[in-house]
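A.B. asks: Sharing a model prediction with you, sequence too.
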Amino acid sequence: MKVIVLFVFVLGALSAAGEDFFAKVGGKVTLNCGVSSYRHTLQWHHGTDVVFNVDQRGFTRKGLVELARRSVVRQNNLEISSVRETDAGEFKCLADGTRHEHSLSLFSVLVSVKPSAVLKLNGEATLQCEVIGQHHGCEVEWRRLNTYLPSNTSTVQLKPVKTSHNGPWLCFVTCGRNTFIERLAIKVQEPPTTTTPPSTPKNVTFVTSV
C-alpha cells in the first residue's frame, strides 16, 4: 500500500511579535521596526497604506498618504512628528518578507486647576490631570519635589492652600515603558499686609496777645 503525503505550503510573509506604542497628540513618536538590518527591502505600512518603501541601495520612496509627509525612516525605524489622532492604529514593518506588526495608541493630557492658577493663601483648590483618548489603562499621578503625594493621584485637593504649594507641579502619565510629563505652574497669592499710616500733625494756630 502506498501512502501519499501531501505538503501544503502557505505563501506569505512571516509574522513576528510586535510592540504597543503610545504617543501624545501633537508630539513625536518613534516606532521600532524590530530588525537591525535587512538585505533587500524595507516597508512601513499604516493599515493598508504604504508609508515608506526602502530598497537595498537605501533609496527611499514615500507613500502618497499625508502621514508620510510628517515621517522619516531612521535606522529602519519610523519617526512620526506632529502626531495626529488619525495616526492611531496598526502599523506593519516588512523587512525581507518578515512582518512585524505594531500598534499606536494616542491620547491627550489636560492639566487644570480650579478655581484658577493664581490661588489665595489658606483657600481651596483642585488639581486635575485628565488623560483623553486611547490610553489603555495608563497610570496618572501628580508629583512634586519635597511634597508627599499618594500614588496614582490624578486629582489633588489643596485644602488649605499653603505658600509651599507655589511653583511647578508635574503630572506623570505612564503607559507601559513610556512616561510623559505635563507641567502646571501655580502661584500662591498672599493677602496684602495692612499697615497703619503714620499720623500727620494737625495744623496748630498760636494766638499771642500784645
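C.D. replies: Alright, I've got the coordinates. Residues are numbered from 1 along each chain as shown.
A.B. asks: Could you use CA atoms for every contact and neighbour count after this?
C.D. replies: Noted.
A.B. asks: if I pick the closest residue to residue 28 other than its chain neighbours, what's in contact with it?
C.D. replies: Among residues not flanking residue 28 along the chain, residue 81 sits closest, at 4.5 Å (CA to CA, 6 or more residues apart in numbering). Contact analysis of residue 81 by CA atoms under 8 Å, 6 or more residues apart in numbering lists 26, 27, 28, 29, 70, 71.
A.B. asks: residue contacts, the fifth one?
C.D. replies: The contact partners of residue 70, by CA under 8 Å, 6+ apart, come to 80, 81, 82.
A.B. asks: and if you look at the second one?
C.D. replies: Residues in contact with residue 27, defined by CA under 8 Å, 6+ apart, are 81, 82, 83.
A.B. asks: now do 6 Å
C.D. replies: 82, 83 (CA atoms under 6 Å, 6 or more residues apart in numbering).
A.B. asks: ok, now how distant is it from residue 136?
C.D. replies: 18 Å (CA to CA, to the nearest Å).
A.B. asks: now, which of the contacts of residue 81 lie within strands?
C.D. replies: 29, 71 (DSSP state E).
A.B. asks: now for the longest strand belonging to the chain, which elements pack on it?
C.D. replies: Longest strand in the chain by number of residues, with DSSP E as the criterion: strand 98-114. Here strand 98-114 touches strand 14-16, strand 20-24, strand 89-95, strand 125-133, going by 3 or more CA pairs under 6 Å, 6 or more residues apart in numbering; DSSP states H and E.
A.B. asks: just checking, what packs against the helix or strand containing residue 172?
C.D. replies: Secondary structure from DSSP states H and E places residue 172 in strand 167-175. On a contact count with 3+ CA pairs under 6 Å, 6+ apart, strand 167-175 meets strand 139-143, strand 178-189.
A.B. asks: Just list the residues touching the residue minimising distance to the centre of the chain, thanks.
C.D. replies: Nearest residue to the geometric centre of the chain (CA atoms, centre = their mean): residue 24, 3.8 Å. With contact set as CA under 6 Å, 6+ apart, residue 24 has these partners: 106, 107, 108.
A.B. asks: Nearest to residue 181 among the residues you listed?
C.D. replies: residue 108 (11.4 Å; CA to CA).
A.B. asks: Can you tell me the closest non-neighbouring residue to the closest one?
C.D. replies: Per CA to CA, 6+ apart, closest to residue 108 is residue 132, 5.1 Å.
A.B. asks: try this one side by side with the last:
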Amino acid sequence: MKAVGLLVVLGALSAAGEVFHTKVGGTVTLQCGLGIKEVPMVKWYHKDNQIVGTLKNGQTVKGESSMKERIKLKDSSTLEISTVKEEDAGEFTCETVKHTLLVVSVSTTPSGPVQKGSRVDLGCEVKGVEPTPTVQWKRPNGKLQVSSKLESVALSDAGKWMCVFSYGGKEYTDSIQIEVKEPTPSTTTPSATQTSKSASGPSQPKKGVNVKDFLTKWWKWITAGVCCLLLVIIVIASIFFKRIKRKKKLQMLRTGRQSLRAKKYCQCDQPTAARKPQQGRRKGNPPALIL
C-alpha cells in the first residue's frame, strides 16, 4: 500500500508539470517526467497535436507542425526548442506531464537608440496563458514605472528596463536595453526678414551659423573684388599709356614735317650768284672762219 501511495504522489507531482518562460528567439528545454532522463518510448504533444515521438527501435519521428525544424529530442526524452516563436507558447504534454511555456516579447517604439526629449512606448506581451498576466515596468534605478509611455526621454532613462509579471504565484522578468543620445544640432534656415536684410546690405554672422564658413565666403568675395579692381586698373593704365604714346608719335611727325619745309624754302628762294665779268680774252686758238 505504501508503494502504491508513493507512486500516486509521484504521478500527481509529475502531472503538475512546470512553468517555463523565454523570450522570442530564445531556447528552452522541457523534461518528460520528474527526474527521468531516459524513457524508452515517449510522445510529445503541443496543444493536443503530436510534434515528436520515439519508436521501440529508438527512431525519432516528427509530426507536421510549425516547429518541426526547430525541435529535437535529447537523452531520448528531453525536448529542446530553439529559436522560439510566439506561436510556440502554450501547453506541452509528455505522457502524464504537462508543462506550460510562456513566451515573452519585449520591445520599444521606436526601436534602437532614441533622442533625448523624444517619446518612447514600452511593449511587453506574454503569450501562453489566458487571461494574459498584468505586466509592470521597472526603471534602470529599480523604481516602478506607472505608465508604459515615456513622453520625454531623459539621459537618466538610459539602461536596462525590466518587464515584470506574475503567474502561478511566481514572479517572472524580462529586460530590454534603452539607449538615449543627445539630439544632433540642426542648421537654422534664414527667414524672409533675414533674406531682405541680407539683400540690402552685408549680413552679419547670426547665432547658430558657422563663423568659419561665413568668414571663408566673405574672403572669397573680397578676393574676387580685388582681382576685378586690379584688372580694371590695368586696362585703364594700358589705354592711358597707348594714348600718350600715340600723342608723342603724332607730335614727332609734325616736328619732322616742319623741319623739311624750312630747308626747302631756303634752297628754292635763295637768289643765284651773278656771273663774274670776263677780264680779257682767254688765250687760245682763234675762232674759226665762217665760210
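C.D. replies: In hand now; what should we look at? The model shown is predicted, which means the values in this text are computed figures rather than measured ones.
A.B. asks: Could you tell me the TM-score of the two chains?
C.D. replies: In this superposition the chains share a TM-score of 0.61, using TM-score structural alignment, normalised by the length of the first structure; 181 aligned residues with a CA RMSD of 4.0 Å.
A.B. asks: hang on, the earlier thing: which of the contacts of residue 70 of the first structure line up with contacts in the second structure?
C.D. replies: For those, the aligned pairs still in contact in the second structure (both residues aligned by TM-score structural alignment, their matches' CA atoms under 8 Å) are 80, 81, 82.
A.B. asks: which residue in the second structure lines up with residue 183 of the first structure?
C.D. replies: In the second structure, the residue matched to residue 183 of the first structure (TM-score structural alignment) is residue 177.
A.B. asks: what's near enough to touch that match?
C.D. replies: 159, 160.
A.B. asks: Output the longest helix belonging to the second structure.
C.D. replies: Longest helix of the second structure, by residue count under DSSP state H: helix 211-269.
A.B. asks: For residue 55 of the second structure, grab the count of nearby residues.
C.D. replies: Look at residue 55 of the second structure: counted by other CA atoms under 10 Å, it has 12 neighbours.
A.B. asks: which residue packs closest to it, ignoring adjacent ones?
C.D. replies: Nearest residue to residue 55 of the second structure in three dimensions, chain neighbours excluded: residue 41, at 6.0 Å (CA to CA, 6+ apart).
A.B. asks: that's a strand at the one you found, yeah?
C.D. replies: No: counting by DSSP: H, G, I helix; E, B strand; the rest coil, residue 41 of the second structure is not part of a strand but coil.
A.B. asks: Tell me if I'm right that it and residue 54 touch.
C.D. replies: Yes: Residue 41 of the second structure lies in contact with residue 54 (CA atoms under 6 Å); the separation is 5.3 Å.
A.B. asks: okay, the contacts of residue 24 of the first structure in JSON lines with distance to residue 64 of the first structure next?
C.D. replies: Below are these laid out as JSON lines (distance: CA to CA, whole Å):
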{"residue": "106", "distance to residue 64 of the first structure": "22"}
{"residue": "107", "distance to residue 64 of the first structure": "25"}
{"residue": "108", "distance to residue 64 of the first structure": "27"}
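A.B. asks: Got a quick ChimeraX command for the buried subset of those residues?
C.D. replies: Buried members of the contacts of residue 24 of the first structure can be picked out in ChimeraX with the line below, counting by 16 or more other CA atoms under 10 Å:
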select :106,107,108
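A.B. asks: Which stretch among the helices and strands packed on strand 167-175 of the first structure approaches residue 94 of the first structure most closely?
C.D. replies: Nearest of those (CA to CA): strand 178-189, 24.3 Å.
A.B. asks: Counting only strands, which of the kept ones among the contacts of residue 70 of the first structure make the cut?
C.D. replies: Per DSSP E, these map to strands at residue 80.
A.B. asks: Any chance of JSON lines for the kept ones among the contacts of residue 70 of the first structure, columns distance to residue 143 of the first structure?
C.D. replies: Formatted as JSON lines, these follow (distance: CA to CA, whole Å):
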{"residue": "80", "distance to residue 143 of the first structure": "29"}
{"residue": "81", "distance to residue 143 of the first structure": "28"}
{"residue": "82", "distance to residue 143 of the first structure": "27"}
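A.B. asks: would residue 86 of the first structure count as being in a strand?
C.D. replies: No: under three-state DSSP, residue 86 of the first structure falls outside any strand and is assigned helix.
A.B. asks: Pull the number of nearby residues for it.
C.D. replies: Neighbours of residue 86 of the first structure (other CA under 10 Å): 9.
A.B. asks: same check, this time on residue 192 of the second structure
C.D. replies: 9.
A.B. asks: and what of residue 159 of the first structure?
C.D. replies: Counted with other CA under 10 Å, the neighbours of residue 159 of the first structure add up to 12.
A.B. asks: what's the closest residue to it other than its chain neighbours in contact with, if anything?
C.D. replies: Using CA to CA, 6+ apart and skipping residues adjacent in sequence, the residue nearest residue 159 of the first structure is residue 124, 4.9 Å away. Residues in contact with residue 124 of the first structure, defined by CA under 6 Å, 6+ apart, are 158, 159, 160, 161.
A.B. asks: From residue 113 of the first structure, how far out is the residue nearest to the centre of the first structure?
C.D. replies: In terms of CA to CA, residue 24 of the first structure sits 21 Å off from residue 113 of the first structure.
A.B. asks: Map the contacts of residue 81 of the first structure onto the second structure and name those still in contact.
C.D. replies: Shared with the second structure, among those: 26, 27, 28, 29, 70, 71 (both residues aligned by TM-score structural alignment, their matches' CA under 8 Å).
A.B. asks: and the gap between the first one and residue 90 of the first structure?
C.D. replies: To tie it back to what came earlier, the one meant is residue 26 of the first structure. On the measure of CA to CA, residue 26 of the first structure and residue 90 of the first structure end up 19 Å apart.
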